[in-house]
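Peer 1: attaching a predicted model along with its sequence, questions to come.
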Amino acid sequence: MLTTNLERIRAMVTCAEGIGMPRGSGMFRQALHAVAFQSEEKIAAKVDYLKNTFRWSAAEVVIALSKAPMLLRMSKDMLQSKSEFLVSEVGLEPMLIAHRPIILTYSLEGRLRPRHYVLKFLKQNGLLDRDLSLYSAVKMSDKVFVEKLICPHKEAAPHLAEDYAAACKGEVPTNFRFT
């Protein structure tokens, strides 16, 4: 930004404010980065895409972008695949995703899908003693996730650690396939 002309910086600030990011926000710098060198038309198109893909209202888009402005830099294909997974397969409400948009920044194949499979497996087999959300599971570091959700079930599900590791590599182990 130091080499960018002043007029372009002003346009970036206006654009960041236009997506609902106040200047005093701690996320303002990230919003500037998200809108940097994108035309207003491109940003408006991405906002419309977010509305349609996640079935968000204009207010929900503002909420999501205020918490995760980097959504504007994600590809449409990536957003579409995450929407299909989170809304259609996992069953998350679009409004919940809008209020916790950081979930969209995690890898679908490396984190979201494997952790969903583990949670689903544990719930179906009565091994989860509490109702843990996918969002809570995704936020955990890998070390904490393994320690809290996989290690306690070594005896009941000895294959779980291997299957989780395989799923994180993009494979779908047969023990994670649900019929």
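Peer 2: Sure, I can see it. Numbers count the residues shown, from 1 in each chain.
Peer 1: rest of the way, CA atoms for contacts and neighbours
Peer 2: OK.
Peer 1: for the spatially most central residue of the chain, give me its contacts.
Peer 2: Geometric centre of the chain, nearest residue: Leu104, 1.6 Å, by CA atoms, centre = their mean. Neighbour list for Leu104: 71, 79, 82, 97 [criterion: CA atoms under 8 Å, 6 or more residues apart in numbering].
Peer 1: what does Pro94 give?
Peer 2: Pro94 neighbours (CA under 8 Å, 6+ apart): 54-56, 87.
Peer 1: ok, 10 Å please
Peer 2: Taking CA atoms under 10 Å, 6 or more residues apart in numbering, we find Pro94 in contact with 51, 53-57, 60, 83, 86-87, 100-101.
Peer 1: how about Leu149?
Peer 2: Contacts for Leu149 (CA under 10 Å, 6+ apart) come out as 115, 118-119, 122, 127-128, 137, 160-161.
Peer 1: try Leu65
Peer 2: Shown in contact with Leu65 (CA under 10 Å, 6+ apart): 16, 19-21, 27, 31, 34, 47, 50, 59, 71-72, 98-99, 101-102.
Peer 1: rerun at 7 Å
Peer 2: Applying CA atoms under 7 Å, 6 or more residues apart in numbering, we find Leu65 in contact with Leu71.
Peer 1: can you pull out the helices in the protein?
Peer 2: Using DSSP state H, the helices of the chain run over 6-18, 28-35, 40-54, 58-67, 76-83, 94-99, 113-124, 134-139, 142-145, 160-168.
Peer 1: pipe the ones you listed into a markdown table and attach distance to Phe178 per row.
Peer 2: Formatted as a markdown table, those follow (distance: least, CA to CA, whole Å):
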| stretch | distance to Phe178 |
| --- | --- |
| helix 6-18 | 43 |
| helix 28-35 | 38 |
| helix 40-54 | 26 |
| helix 58-67 | 32 |
| helix 76-83 | 20 |
| helix 94-99 | 24 |
| helix 113-124 | 8 |
| helix 134-139 | 17 |
| helix 142-145 | 21 |
| helix 160-168 | 13 |
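Peer 1: take a look at this one as well, against the first:
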Amino acid sequence: MFRHALHAVASFREEEIAARVEYLRITFRWTDDEVGFAVSRAPMVLTRAKESLQRTSELLISEVGLEPAYIAHRPTLLTFSLKGRLRARHYVVKFLKENGLLGRNRDYYSAVKITEKEFVEKFICPHKEGAPHLADDYAAACKDEVPTRFRFI
């Protein structure tokens, strides 16, 4: 972790690091303690582009409905690809829940943190009969295409 922290801050001046920490605090609606916790657990979030952090915040807080504190305690969420992982897996989990194929209390982070192979085995394969299009729709969502079946009101 120390190596990651050094890499994250090596190319920034102290003022830039402070500005990035403040941006995280505002964008994710975190307290000072939550920012400190998140950065200490995943220092690479300091290197993420502001636009990327903003879009990730919008997805996680507005669309997925995660609480800021939940995100702060799982800062690796901010290191995953927005298009290829976070959004696509959100669509699958939401689709499965809305169609009664997955329990409503399933934790979003548990679907995001696992490998691609594990995700397909746990969330796609068991539903081949109930949702035969799911694998193709997920593949399309990973390419930042939103299949009609994943359009939610």
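Peer 2: Ah, there it is. It should be emphasised that the depicted structure is a prediction, and the values quoted were computed from it without experimental measurement.
Peer 1: please state their TM-score.
Peer 2: Overlay of the two chains. TM-score (TM-score structural alignment, normalised by the length of the second structure): 0.97; 153 aligned residues with a CA RMSD of 0.9 Å.
Peer 1: of the contacts of Pro94 of the first structure, select the buried ones using a ChimeraX command.
Peer 2: Buried members of those, defined by 16 or more other CA atoms under 10 Å, are picked up in ChimeraX with:
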select :51,53,54,55,56,57,60,83,86,87,101
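Peer 1: just give me the match in the first structure for Leu24 of the second structure.
Peer 2: In the first structure, the residue matched to Leu24 of the second structure (TM-score structural alignment) is Leu50.
Peer 1: tally of neighbours for that match?
Peer 2: Using other CA atoms under 10 Å, Leu50 of the first structure has 25 other residues around it.
Peer 1: now do the contacts for it.
Peer 2: Val61.
Peer 1: let's go with 10 Å and repeat that
Peer 2: Per CA under 10 Å, 6+ apart, neighbours of Leu50 of the first structure: 44, 56-58, 60-61, 64-65, 71-72, 76, 79-80, 83, 98.
Peer 1: tell me which of the residues you listed is nearest to Cys151 of the first structure?
Peer 2: Nearest to Cys151 of the first structure, judged by CA to CA, of these is Ser83 at 30.3 Å.
Peer 1: is it true that that closest one touches Tyr49?
Peer 2: No: the pair Ser83 of the first structure and Tyr49 fails to qualify as a contact (CA atoms under 10 Å) at a distance of 11.4 Å.
Peer 1: ok so, going back, what does the residue nearest to the centre of the first structure align to in the second structure?
Peer 2: Aligning on TM-score structural alignment places Leu104 of the first structure opposite Leu78 in the second structure.
Peer 1: which residue in the first structure lines up with Thr148 of the second structure?
Peer 2: Residue pairing (TM-score structural alignment): Thr148 of the second structure is matched to Thr174 of the first structure.
Peer 1: surely its match and Asp163 touch.
Peer 2: Yes: the pair Thr174 of the first structure / Asp163 is scored as a contact, 8.3 Å apart, by CA under 10 Å.
Peer 1: tell me which of these two has more neighbours.
Peer 2: Taking neighbours as other CA under 10 Å, Thr174 of the first structure and Asp163 compare with Asp163 leading, 20 against 8.
Peer 1: end to end, how far does stretch 122-130 of the first structure reach?
Peer 2: One end of stretch 122-130 of the first structure sits 10 Å from the other (CA to CA, to the nearest Å).
Peer 1: also stretch 88-107 of the second structure?
Peer 2: End-to-end distance (CA to CA), stretch 88-107 of the second structure: 15 Å.
Peer 1: again with stretch 73-81 of the second structure
Peer 2: 18 Å.
Peer 1: ok, back up a step: nearest to Ala156 of the first structure, out of the contacts of Pro94 of the first structure: which one, please.
Peer 2: Closest to Ala156 of the first structure, out of all of these and judged by CA to CA, is Leu86, at 28.1 Å.
Peer 1: any idea how far His73 of the second structure is from the equivalent of Tyr164 of the first structure over in the second structure?
Peer 2: Aligned counterpart of Tyr164 of the first structure in the second structure: Tyr138 (TM-score structural alignment). As judged by CA to CA, Tyr138 of the second structure and His73 of the second structure stand 27 Å apart.
Peer 1: how many other residues sit next to Met1 of the second structure?
Peer 2: Counted with other CA under 10 Å, residues neighbouring Met1 of the second structure total 11.
Peer 1: ok, now Asn99 of the second structure?
Peer 2: Asn99 of the second structure has 11 neighbouring residues, counting by other CA under 10 Å.
Peer 1: circling back to that earlier point, list the residues that contact both of Ser83 and Tyr49 of the first structure?
Peer 2: Shared contacts of Ser83 of the first structure and Tyr49, defined by CA under 10 Å, 6+ apart, comprise Arg55.
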